[in-house]
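Engineer: Have a look at this prediction, sequence included:
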Amino acid sequence: MAPLSLLLCFLGSLSLCSAYASAAATLHLDGELPNGHFEESPSSSNLKKTVIVGKHSLPKWEIDGIVEYITGGPQPGGFYFPVPRGFHAVRLGNEASISQNVNVNPGSVYSLTFGTTRTCAQDEVLRVSVPGQSAEISIQTLYSSDGGDTYAWAFKATSKLVRVTFHNPGIQEDPACGPLLDAIAIKEIILPQKYIRGNLVKNGGFENGPHVFKNFSTGVLLPPKSLDQISPLPGWIIESLKPVKYIDRKHFSVPVGFAAIELVAGRESAIAQIIRTIPNKFYNLTFTIGDAKNGCHGSMMVEAFAAKETQKVPYVSQGKGGFRTTSFKFQAVSPRTRITFYSAYYHTKFHDFGHMCGPVLDNVIVFPSL
């Protein structure tokens, strides 16, 4: 998906049209997995209350262990399970999993986007894996209070068929607890091969990223590098303890283009890129910050680092959208220069103190100083 590129193509850029057509020809996957929203239900004969009976009873999926088929809303025992993207979800009991085989192109990079939330007030972990690659993602911290947390995890295909598995490793004290899954999609990630003229930063506008659900989105959380060596955001490194959030123009205020990054966890969420530079040469770093028009308010501060230079950029947010662009000069000290951004403060929504949020970063540009 590249709506900005497609628009520019329509405006008359023949070379861009050709590039877009070439990319589209190789982009085989960008959408939900079969029954990825779990709205195709097991037959009533394969349900024991909410527990699915039979390995192949959940359409398009293979299950192992105690997997429950959940209808969103009030639950027995006083629980409430939000299912914001539809009516149904699955809950994984201790050591339970769901799997599906997916046809892919060997050597290509793919990103899985999945909606998940914890169902008990204790640490819960969701393991996502394909053969030879896996990550255990903690879902203890809730970044949205309406059950809308969405994560992306990337992998490199090593064969024509991969088995995608979501597993509860069973660390909960209460075996009745377990992560809830309500939507799963996949997207082939096109890796940037060349720099855009006038910018030494790859994917500086964050236009190339994971699948975003169309009908409902609270943004897509991108895990830190320690959990995902292959970033679902090409060119960038999530080098912090907590994730950053990928947001899109349809659901948020985005300064430039289709997408941007929201720094949702203060100093615990940072994003970086290593660019090529010439030692002792001066460069300009330009970037845009703002708010996502999502009720995130307060005095914000984005700190930017490049070589030995640091810039602190304030922004007072009313939570209603808006942005400012800033720049500073730095001198490279080596052939590789790391540029890093993070939020100095923690923020929550104005009317929802359980919803973590932060300043928006977009349109990062580095170019030689004259």
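Structural biologist: Ah, there it is. Numbers count the residues shown, from 1 in each chain.
Engineer: Only C-alpha atoms from now on, for both contacts and neighbour counts.
Structural biologist: Will do.
Engineer: For the longest helix anywhere in the chain, buried residues please.
Structural biologist: Determined from DSSP state H, the single longest helix within the chain is helix 14-26. Neighbour-count burial for helix 14-26 flags 16-17, 20 (criterion: 16 or more other CA atoms under 10 Å).
Engineer: cool, stretch 89-105 as well?
Structural biologist: Using 16+ other CA under 10 Å as the test for burial, stretch 89-105 gives 89-100, 104-105.
Engineer: In terms of distance to I190, which of these ranks first?
Structural biologist: Distance to I190, by CA to CA, is smallest for N105 among those, at 12.2 Å.
Engineer: Which residues are in contact with the closest one?
Structural biologist: If you count contacts by CA atoms under 8 Å, 6 or more residues apart in numbering, N105 has them with 157, 159-160.
Engineer: Columns distance to H211 and secondary structure on top of those, output as CSV?
Structural biologist: As requested, the contacts of N105 are exported to CSV (distance: CA to CA, whole Å; DSSP: H, G, I helix; E, B strand; the rest coil):
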residue, distance to H211, secondary structure
A157, 17, coil
S159, 22, coil
K160, 21, coil
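Engineer: Alongside the first one, take a look at this:
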Amino acid sequence: MADGTSSRCIALLLLLAMAARADSVVTDGLLPNGNFEEGPSKSELNGTMVTGRYSIPNWEISGFVEYIESGKTQEGMILAVPEGARAVRLGNDGTIRQRLSVTRKTYYSITFSAARTCAQAERLNVSAAPESGILPIQTLYTSSGWDSYSYAFKARHSTVWFTIHNPGVEEDPACGPLIDSVAIKTLHRPHRVKGNMLKNGDFEEGPYIFPNSPWGVLVPPMDEDVVSPLPGWMIMSDTKAVKYVDATHFAVPHGSYAVELVAGTECALVQEVSTLTDRTYKLSFSVGDAANGCNQPLVVKAYAARSSLEVTYVSQGMGGSKRAELEFAAVSNLTRVVFQSMNHYMKPDGTLCGPVVDDISLVSVHKHAARRLFM
């Protein structure tokens, strides 16, 4: 009797422990097996192709999914892995997904690394129901072949399925992007601080950046009703992105984070703000370079209402910034503040770069005549 009671108690404790683990809320950093270092057993591999739906610990797969070890070659191309020794490749209709325990009504960002292989127009469908988005990955922003991308969602329920899917169908079913290092971060909804009508004007709130990643995180284009990985801001483009950079690896004008405009006029950083048509406002911001070798004159154009200002920062590629101001008269009750890089810039290694913007503020100056100032 005692042994039976003891066994039941142990079983109950194990069930409670499992339930507690299932209900635990995700914390900032890598998802469980987010770097895919735990892989399938040899019996669950056909060459590099994963044969079992649950063969990769913590992940569920479907379609054509390969388990890749760093250094594998395909048609003379070396498939490098950015972190650790292993990654996955999503071939034709390949999907990986993981169930996450989250807090309802909370905003989250996902950061993951991806690299193109042999498909021509690679893109990824990323979703955390009901939100979903298409991330274009045709443009390469680093010399390593890998870029980190961000995606954001609002949790509608206490659990969500986070999914990365390759919708492509290639003649070679193995052609598709490599995926590695999937992490999550809780986003705090931005609020306006005293002396600034803009939200998150210093970009201190944004997607997760891997501690050892030297290339920042791309914030891709999004529809206006999609949750932004860069709270308060929208990225307006067809296929291009802006880069979220940190002070650990880049020169940042103010605080710990900034945005590098790496796509020229094909992409804009935008925020909408409530204004009054009988008032004049002053938009102040910093323009600089990220100390990443982008050593040329960098031009940013700022727009607000019917006013605009071009600011040139002559970069030596070593960091540094300057302040600029634009005064404008509001013409409606909603004004878009817009920043664009006016040219495409490249580093000596041929990768894209651009001006950094940071420390953006907007205040009412209670005047009626608009004028432009440059400092």
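Structural biologist: Received the coordinates, thanks. What you see is a predicted model, and the numbers here were worked out from it, not measured in a lab.
Engineer: what's the burial count for G78 of structure 1?
Structural biologist: Residues lying near G78 of structure 1 (other CA atoms under 10 Å) number 6.
Engineer: Can you tell me how far it is from T119 of structure 1?
Structural biologist: Distance, G78 of structure 1 to T119 of structure 1, by CA to CA, to the nearest Å: 12 Å.
Engineer: what does T340 of structure 1 give?
Structural biologist: Using CA to CA, T340 of structure 1 is found at 35 Å from T119 of structure 1.
Engineer: try T277 of structure 1
Structural biologist: Distance, T277 of structure 1 to T119 of structure 1, using CA to CA: 48 Å.
Engineer: check contacts around the residue mapped onto L126 of structure 1 from structure 2.
Structural biologist: Taking TM-score structural alignment, the alignment pairs L126 of structure 1 with L124 from structure 2. By CA under 8 Å, 6+ apart, the contact set of L124 of structure 2 is 134-137, 164-167.
Engineer: cool, and A128 of structure 2?
Structural biologist: A128 of structure 2 neighbours (CA under 8 Å, 6+ apart): 153, 160-163.
Engineer: Let's see which of the residues you listed end up in helices.
Structural biologist: Within the contacts of A128 of structure 2, no residue falls in helices by DSSP H.
Engineer: Taking the centroid of structure 2, which residue is nearest it?
Structural biologist: Nearest to the mean C-alpha position of structure 2, counting by CA atoms, centre = their mean, stands S150 at 2.1 Å.
Engineer: Which residue in structure 1 aligns with S341 of structure 2?
Structural biologist: Mapped onto structure 1 by TM-score structural alignment, S341 of structure 2 lines up with S343.
Engineer: what does G76 of structure 2 give?
Structural biologist: Using TM-score structural alignment, the partner of G76 of structure 2 in structure 1 is G78.
Engineer: M222 of structure 2 too?
Structural biologist: When structure 1 is aligned by TM-score structural alignment, M222 of structure 2 is paired with K225.
Engineer: Quick one: the helices in structure 2, in order.
Structural biologist: Secondary structure of structure 2 by DSSP H: the helices cover 2-22.
Engineer: matching residues in structure 1 for stretch 315-331 of structure 2?
Structural biologist: Using TM-score structural alignment, stretch 315-331 of structure 2 pairs with 317-333 in structure 1.
Engineer: typo on my end, stretch 141-152 of structure 2
Structural biologist: With TM-score structural alignment applied, stretch 141-152 of structure 2 matches the range 143-154 in structure 1.
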